[in-house]
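A.B. asks: sequence and predicted structure, then a few things I'm wondering about:
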Amino acid sequence: MASHTALPVARTIADLRLTVSDWRRQGFTVGFVPTMGALHDGHLALVQEAGLRADRVVASVFVNPTQFAAHEDLDAYPRQETRDAELLAGAGCALMYAPSVEEMYPADATTTVSVGAPAEGLEGVARPEMFGGVALVVAKLLNQVRPDVAVFGEKDYQQLMVVRRLAIDLDIPTEIVGMPTVRDGHGLALSSRNAYLTGEEQTIARRLNGVLAEAAARTMTGRAVGDVEREAQEALLNAGFSHVDYVAVRKSENLRPFEGGIVDGPARVLAAAWLGRTRLIDNMAAG
């Protein structure tokens, strides 16, 4: 769909399902990309990937309040729906789903979703409210759209593990696809929160990718996981990050620690660090 074409927008579950049902009657398969808006090239790559895997693509734009703690940046989170619609149209999206908070969370709703193991540790410790909110909204969105395939970015690697577990455990028939992180020319993972960074902070942020790559390389030499994690954390602080929530080397398939403290299979190095008021996360495959 050309970027100058107005993108249809569904604001209610009923309107969304009406459109998707019409596609189904025509024999089309459906792809889905959930977003919180403030779209960048990373999101658009997910939409394009979904377009390769399905005939029609729905992208949701919904800043999900249940995954923010009271002290986090819900109110400040960037919102730019008109621009998002133009970008989605240019990427081949066929429908934007932009429900209100009231549509997604009626006042009498009481159900919560807890995924368990994949949500524990790392982000689950640093942001304990987040994965319950993510699991709930993703379960609702997958049930509302009922897509054949949904595409998620690997930048939020633990979130991808949570969503995969959720889909398996709740018998949701959607194929969950993870797509490699999209980075800028300096290796910084694209994120809507990068907009918060000053010019000086952007320069520092671009070291994160390099530190993770160095840590991933060290794990392959048989170096103890604890040493790799400690050295990477020190490297981030020396690079100018104000605080490091964690650097962790975990098993790729389930994010569990390596027994014995030595990497003996596919691994991920994951990190979360602060620059001023901006929290950045990233990860790197090892092995």
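C.D. replies: Yep, that arrived.

A.B. asks: from here on, just use CA atoms for contacts and neighbour counts.
C.D. replies: Will do.

A.B. asks: show the contacting residues for residue 31.
C.D. replies: Residue 31 is in contact with 50-51, 53-58, 147-151, counting by Cα atoms under 8 Å, 6 or more residues apart in numbering.

A.B. asks: so which of the residues you listed are in helices?
C.D. replies: Among those, the ones falling in helices (DSSP state H) are 50-51, 53.

A.B. asks: filter those residues down to the buried ones, ChimeraX style.
C.D. replies: Filtering the ones in helices among the contacts of residue 31 down to the buried ones (16 or more other Cα atoms under 10 Å) takes a single ChimeraX command:
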select :50,51,53
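
A.B. asks: between the ones in helices among the contacts of residue 31, which sits nearest residue 73?
C.D. replies: residue 50 (28.8 Å; Cα to Cα).

A.B. asks: right, and that closest one touches residue 148 too?
C.D. replies: No: with contact defined as Cα atoms under 8 Å, residue 50 does not reach residue 148; the gap is 9.9 Å.

A.B. asks: tell me which stretches of the stretch 51-200 of the chain form helices.
C.D. replies: In the stretch 51-200 of the chain, the helices defined using DSSP state H, counting those that start in this stretch lie at 81-90, 101-104, 123-126, 130-145, 157-169, 199-205.

A.B. asks: dump those into a markdown table; add distance to residue 75 and mean neighbour count as well.
C.D. replies: Output for those, formatted as a markdown table (distance: least, Cα to Cα, whole Å; neighbours: other Cα atoms under 10 Å):
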| stretch | distance to residue 75 | mean neighbour count |
| --- | --- | --- |
| helix 81-90 | 15 | 19 |
| helix 101-104 | 13 | 13 |
| helix 123-126 | 20 | 16 |
| helix 130-145 | 16 | 20 |
| helix 157-169 | 22 | 19 |
| helix 199-205 | 22 | 16 |
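
A.B. asks: which of these sits closest to residue 246?
C.D. replies: Nearest of these (Cα to Cα): helix 123-126, 8.6 Å.

A.B. asks: report all helices and strands that the closest one contacts.
C.D. replies: If contacts are counted by 3 or more Cα pairs under 8 Å, 6 or more residues apart in numbering; DSSP states H and E, helix 123-126 sits against helix 130-145.

A.B. asks: chain center to the helix it packs on, what's the gap?
C.D. replies: Taking Cα atoms, centre = their mean, to the nearest Å, the mean C-alpha location of helix 130-145 is offset from the chain mean by 13 Å.

A.B. asks: packing partners of it?
C.D. replies: Against helix 130-145 (3+ Cα pairs under 8 Å, 6+ apart) you get helix 13-25, strand 30-35, helix 123-126, helix 157-169.

A.B. asks: let's have the ones you listed in a markdown table, adding distance to residue 285.
C.D. replies: A markdown table is the format used below for the helices and strands packed on helix 130-145 (distance: least, Cα to Cα, whole Å):
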| stretch | distance to residue 285 |
| --- | --- |
| helix 13-25 | 36 |
| strand 30-35 | 23 |
| helix 123-126 | 18 |
| helix 157-169 | 10 |
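
A.B. asks: the structure to be compared is supplied as follows:
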Amino acid sequence: MQTVRQLADLREAIAAYRKAGERVALVPTMGALHAGHMALVEAAKRAADRVVVSIFVNPKQFGPNEDFSQYPRKELADSTMLSKAGVDLLWLPPVEVMYPEGFATNVSVSGVSETLDGAARPGHFDGVATVVSKLFNQVRPDTALFGEKDFQQLAVVRRMASDLDMGIDVVGVVTQRDDDGLALSSRNAYLMPEDRARAVALPRALGAAARTIEDGGDAQAALAQARDALAAAGFAVDYVELVDAETLGAPEKDRPGRLLAAARIGTTRLIDNIAVNLNKYG
């Protein structure tokens, strides 16, 4: 696996892939890799001839009171994991390469950014869209793979790539979970043992609400029950909402739905989501 930290070296490597007529897949990450990230890598290997993984802890998507300085950084372990998985190139840019002195551009995606995590974390999705647009321009992949766990992020990136005619196939990969159902996340490492045991209430509450809605039950009552279940487990709930899976707007009967939640247990904020069949909705 080739590891590069400077843009000129990255462009030289990508140019060689293109000269050989090879298809390129990008997996953007912030490191602290786990089985969820490796599922993205495996999907990328199936989709392209060459797999590029980026690791960059993006300061622009962290709020002033969030965990940027504490976010886990495991460069050596991550690099070893990616090399063993058959990744071709690891893109490890320093902050000064991504955001050189005088950097002044902000990318904002309206319509899918303002609600849910956008409301709870103002500016977060501008930071996501800005860094992903830079990664797309740097690597110029044919396809890019993102986990469905960050479902709103996936919607933001898809809208941006479409609106800006980037010509990149943005692919969502199903959420990877522990045996008890908790979605894999780099932030799970923050959980104290007792909080980890209680955290399983998050996927269970979403699952129960989804079953009620799919059976034609009252959606608002199901959402309220999910919030109550999370509170009873010790969570401070940011939101539990049912939305249209494409627009993230109001759900409609016979369209794909998505149930999304964010809640904090102890000092750790967790997010999760599941698909919901809305054939009996309303």
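C.D. replies: Here it is on my side, so go on. This structure is a prediction, so every number in the text was calculated from the model and none was measured.

A.B. asks: OK, contacts around the aligned residue in structure 2 for residue 201 of structure 1?
C.D. replies: Taking TM-score structural alignment, the alignment pairs residue 201 of structure 1 with residue 195 from structure 2. Residue 195 of structure 2 makes contacts with 265-266, as judged by Cα under 8 Å, 6+ apart.

A.B. asks: could you measure from residue 195 of structure 2 over to residue 185 of structure 2?
C.D. replies: Here the criterion is Cα to Cα, to the nearest Å. By it, residue 195 of structure 2 lies 14 Å from residue 185 of structure 2.

A.B. asks: now residue 99 of structure 2
C.D. replies: Distance of residue 99 of structure 2 to residue 185 of structure 2, given as Cα to Cα: 26 Å.

A.B. asks: ok, the counterpart of residue 223 of structure 1 in structure 2 - how many residues close by?
C.D. replies: Alignment note: residue 223 of structure 1 maps to residue 217 in structure 2; criterion TM-score structural alignment. Look at residue 217 of structure 2: counted by other Cα atoms under 10 Å, it has 16 neighbours.

A.B. asks: before we move on, what about residue 206 of structure 2?
C.D. replies: If you count neighbours by other Cα under 10 Å, residue 206 of structure 2 ends up with 27.

A.B. asks: now residue 212 of structure 2
C.D. replies: A count of neighbours around residue 212 of structure 2, defined by other Cα under 10 Å, yields 15.

A.B. asks: with residue 284 of structure 1 instead?
C.D. replies: Other residues near residue 284 of structure 1 come to 24 when the count uses other Cα under 10 Å.

A.B. asks: quick one: map it onto structure 2.
C.D. replies: Matched to structure 2 by TM-score structural alignment, residue 284 of structure 1 sits across from residue 274.

A.B. asks: next: residue 42 of structure 1.
C.D. replies: Checking TM-score structural alignment: residue 42 of structure 1 goes with residue 36.

A.B. asks: can you pull the buried residues of the helix or strand containing that match?
C.D. replies: Element membership for residue 36 of structure 2 (DSSP states H and E) is helix 35-47. Within helix 35-47 of structure 2, the residues scored as buried using 16+ other Cα under 10 Å are 36-41, 43-45, 47.

A.B. asks: what of stretch 180-187 of structure 1?
C.D. replies: Neighbour-count burial for stretch 180-187 of structure 1, counted by 16+ other Cα under 10 Å, picks out 181-183.

A.B. asks: how about stretch 23-39 of structure 1?
C.D. replies: Those would be 29-39, for stretch 23-39 of structure 1 by 16+ other Cα under 10 Å.

A.B. asks: equivalent analysis for stretch 189-200 of structure 1, please.
C.D. replies: Residues 189-192, 194, 196-197 are the ones in stretch 189-200 of structure 1 that count as buried (16+ other Cα under 10 Å).

A.B. asks: mind checking the end-to-end distance for it?
C.D. replies: Using Cα to Cα, the end-to-end distance of stretch 189-200 of structure 1 comes to 17 Å.

A.B. asks: need the contact partners of that stretch.
C.D. replies: 38-42, 77-78, 155, 181-184, 202, 209, 275, 277-280, 282.

A.B. asks: with stretch 126-143 of structure 2 instead?
C.D. replies: 7, 10-11, 14, 23-26, 28, 47-48, 58-62, 98, 105-109, 153, 156-157, 160, 167-171.

A.B. asks: show me where the stretch 151-282 of structure 2 has its strands.
C.D. replies: Assigned by DSSP state E, counting those that start in this stretch, the strands in the stretch 151-282 of structure 2 fall at 169-173, 236-244, 257-265, 268-276.

A.B. asks: of those, which is nearest residue 81 of structure 2?
C.D. replies: strand 169-173 (19.1 Å).

A.B. asks: what residues in structure 1 pair up with that closest one?
C.D. replies: The aligned range for strand 169-173 of structure 2 in structure 1 is 175-179, by TM-score structural alignment.

A.B. asks: with structure 2 superposed, average distance for that stretch?
C.D. replies: Compared with structure 2 after the fit, stretch 175-179 of structure 1 shows a mean deviation of 0.3 Å (mean Cα distance after the TM-score superposition for structure 1).

A.B. asks: show me which residues of that stretch are buried.
C.D. replies: Buried residues in stretch 175-179 of structure 1, defined by neighbour count with 16+ other Cα under 10 Å: 176-179.

A.B. asks: could you do stretch 278-287 of structure 1 as well?
C.D. replies: Within stretch 278-287 of structure 1, the residues that qualify as buried are 278-286, counting by 16+ other Cα under 10 Å.

A.B. asks: for the residue most central in space within structure 1, give me its contacts.
C.D. replies: Centroid check for structure 1 by Cα atoms, centre = their mean gives residue 156 as the closest residue, at 4.0 Å. By Cα under 8 Å, 6+ apart, the contact set of residue 156 of structure 1 is 281-282.

A.B. asks: swap in the one 10 residues further on?
C.D. replies: If a contact means Cα under 8 Å, 6+ apart, then residue 166 of structure 1 has 115, 135, 139, 172 as its contacts.

A.B. asks: can we see that at 7 Å?
C.D. replies: The contact partners of residue 166 of structure 1, by Cα atoms under 7 Å, 6 or more residues apart in numbering, come to residue 115.

A.B. asks: now the strands of the stretch 151-282 of structure 2 in TSV, with distance to residue 2 of structure 2?
C.D. replies: Below are these laid out as TSV (distance: least, Cα to Cα, whole Å):
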stretch	distance to residue 2 of structure 2
strand 169-173	24
strand 236-244	41
strand 257-265	37
strand 268-276	33
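
A.B. asks: secondary structure class for residue 3 of structure 2?
C.D. replies: Here residue 3 of structure 2 is recorded as strand under DSSP: H, G, I helix; E, B strand; the rest coil.
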